[in-house]
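1. just coords:
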């Protein structure tokens, strides 16, 4: 059975703060957190990774139940391994947003999850405000946010917390310090440096029950 040491990636910009058999936690100088999780059990995913719509519905429902919102869910190949890439958003207790991004690698009898947790700090809401004033040219006085909040995969949804137009990846380069930009950047860096042992590479792939 592979273990938590069977996965590695570049952590040179991170300081380790906890190491357990099934979790390693790091931090950096911007209050962000990085973690690697190993789950030695069959993943609880209800569908195969090829059923992307059902998979997105599954993650959307899970994050809504804990008070968050869906930014994106995608399936991709990282170093030849199938992965689920997710980005969620949560309101912070004081002000601002927290973004949690993950790369999940499910196998038949175990899985790995690499997570980044990025809170908003300093003056919050700048990205939202600047993009809003740029893209919302015709504002409905009866509904000034009409078209601003949209589920990325189902425009008919009206959830309590939803992705807004400023959270599109095309704006990341303009707001490099924003927590969502940081989360996407960290995940991209991890994807490039990620390595698996042969034991993981040869493991049986995940198949939904």
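-> Right, received. Where do you want to start? This structure is a prediction, so every number in the text was calculated from the model and none was measured. Residues are numbered from 1 along each chain as shown.
2. When you work out contacts or count neighbours from here on, use the C-alpha atoms and nothing else.
-> Noted.
3. Burial check on residue 202, number of neighbours?
-> A count of nearby residues for residue 202, using other C-alpha atoms under 10 Å, gives 9.
4. just residue 17 next, same as before
-> 11.
5. Give me the contacts around the helix or strand in which it is found.
-> Following DSSP states H and E, one finds residue 17 within strand 15-19. The contact list for strand 15-19, computed with C-alpha atoms under 8 Å, 6 or more residues apart in numbering, reads 24-28.
6. Now find how far off-centre it is within its chain.
-> From the chain centre to the centre of strand 15-19 is a distance of 21 Å (C-alpha atoms, centre = their mean, to the nearest Å).
7. right, and residue 75 touches residue 49 too?
-> Yes: when contacts are counted by C-alpha atoms under 8 Å, residue 75 is listed as touching residue 49 (6.8 Å).
8. Common neighbours of these two, please.
-> What both residue 75 and residue 49 touch, as defined by C-alpha under 8 Å, 6+ apart, is the set residue 84.
9. circling back: can you name the next helix or strand after the strand holding residue 17?
-> In N-to-C order, the element after strand 15-19 by DSSP H and E is strand 23-27.
10. ok, and here's another one to check against it:
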């Protein structure tokens, strides 16, 4: 695999998947031997964000997207939410990191599902900031109406108030893991993605 990372606290399920036994959070690494399907170049972040938000609207919601460095290479970091599959309520929060190259890409995806009572972060914040303030326009596509709305509770400023929430866990794990991630030198040397 082109990406390696610290797997401390995770149980390996197979060659490309790990699970945190305490939270059921799952990490996977994949390599795709085809040109990345990103809708814009990493250098055109505004367009990339808008198109990613529109694309994700059919199945969930793009919360945020950034270009970050992974072992000296540019990568796209996305935070998204989707309904839990086969469940009447609840969400799964995903942090995905794509290191795109001209003709291939490597990805690391962290999936953090809600467990127990769902919607507590949203309910507590609605009481705190007012329900009328819970659904601002999407920051990347203001008129967007998708399967899941952009929610004020998705904002990173609330993470400290909800340290066990799956969105908080996803952000914290990515923040701890990305600085130590390494890329295979052969993969890192491939021609860069231009969009």
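-> The structure has been received and is ready for your questions. As the structure is a computational prediction, the values presented were derived from the model and not from experiment.
11. Now name the helix or strand holding the alignment partner in the first structure of residue 106 of the second structure.
-> Residue mapping for residue 106 of the second structure onto the first structure gives residue 112, with TM-score structural alignment as the criterion. Here residue 112 of the first structure sits within strand 111-119, counting by DSSP H and E.
12. Can you tell me the centre-most residue of the second structure?
-> Residue closest to the average C-alpha location in the second structure (C-alpha atoms, centre = their mean): residue 95, at 2.1 Å.
13. post-alignment, whichever strand or helix holds that one versus the first structure, mean distance?
-> Element membership for residue 95 of the second structure, per DSSP H and E: strand 91-100. Taking mean C-alpha distance after the TM-score superposition for the first structure, the mean distance separating strand 91-100 of the second structure from the aligned residues in the first structure is 0.7 Å.
14. Make sure the residue nearest to the centre of the second structure is actually in contact with residue 82.
-> No: the criterion here is C-alpha under 8 Å, and residue 95 of the second structure misses it with residue 82 at 11.5 Å.
15. quick revisit: which other helices and strands does the strand holding residue 95 of the second structure contact?
-> Under the contact definition 3 or more C-alpha pairs under 8 Å, 6 or more residues apart in numbering; DSSP states H and E, strand 91-100 of the second structure sits against strand 73-83, strand 105-113, helix 166-177.
16. I'd like these laid out as JSON lines, including distance to residue 122 of the second structure and mean neighbour count.
-> Listed next are these as JSON lines, based on distance: least, C-alpha to C-alpha, whole Å; neighbours: other C-alpha atoms under 10 Å:
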{"stretch": "strand 73-83", "distance to residue 122 of the second structure": "13", "mean neighbour count": "20"}
{"stretch": "strand 105-113", "distance to residue 122 of the second structure": "15", "mean neighbour count": "22"}
{"stretch": "helix 166-177", "distance to residue 122 of the second structure": "12", "mean neighbour count": "18"}
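17. What is the aligned counterpart of residue 192 of the first structure in the second structure?
-> Checking TM-score structural alignment: residue 192 of the first structure goes with residue 179.
18. Confirm that residue 159 of the second structure sits in a helix.
-> Yes: Residue 159 of the second structure sits within a helix when classified using DSSP: H, G, I helix; E, B strand; the rest coil.
19. Run a quick neighbour tally on it.
-> Using other C-alpha under 10 Å, residue 159 of the second structure has 19 other residues around it.
20. Now check the first structure for the residue matching it.
-> Per TM-score structural alignment, the equivalent position to residue 159 of the second structure in the first structure is residue 172.
21. List the contacts of that match.
-> Each residue near residue 172 of the first structure by C-alpha under 8 Å, 6+ apart is listed here: 178, 180-181.
22. out of those residues, which one sits closest to residue 36 of the first structure?
-> If you rank these by distance to residue 36 of the first structure using C-alpha to C-alpha, residue 180 comes first, at 19.2 Å.
23. Nearest residue to the closest one in space, ignoring adjacent ones along the chain?
-> Closest residue to residue 180 of the first structure apart from its sequence neighbours, by C-alpha to C-alpha, 6 or more residues apart in numbering: residue 99 at 5.9 Å.
24. Which position in the second structure pairs with that neighbour?
-> Per TM-score structural alignment, residue 99 of the first structure is aligned with residue 93.
25. That match reaches residue 78, doesn't it?
-> No: using C-alpha under 8 Å, residue 93 of the second structure is not in contact with residue 78, being 10.4 Å away.
26. Pull up the distance across stretch 146-159 of the first structure, start to finish.
-> From its first residue to its last, stretch 146-159 of the first structure covers 14 Å (C-alpha to C-alpha, to the nearest Å).
27. before we move on, back to that, now the angle from the strand holding residue 112 of the first structure to strand 81-91?
-> On the basis of axes from the mean of the first three to the mean of the last three C-alpha atoms, to 10 degrees, strand 111-119 of the first structure is oriented at 30 degrees to strand 81-91.
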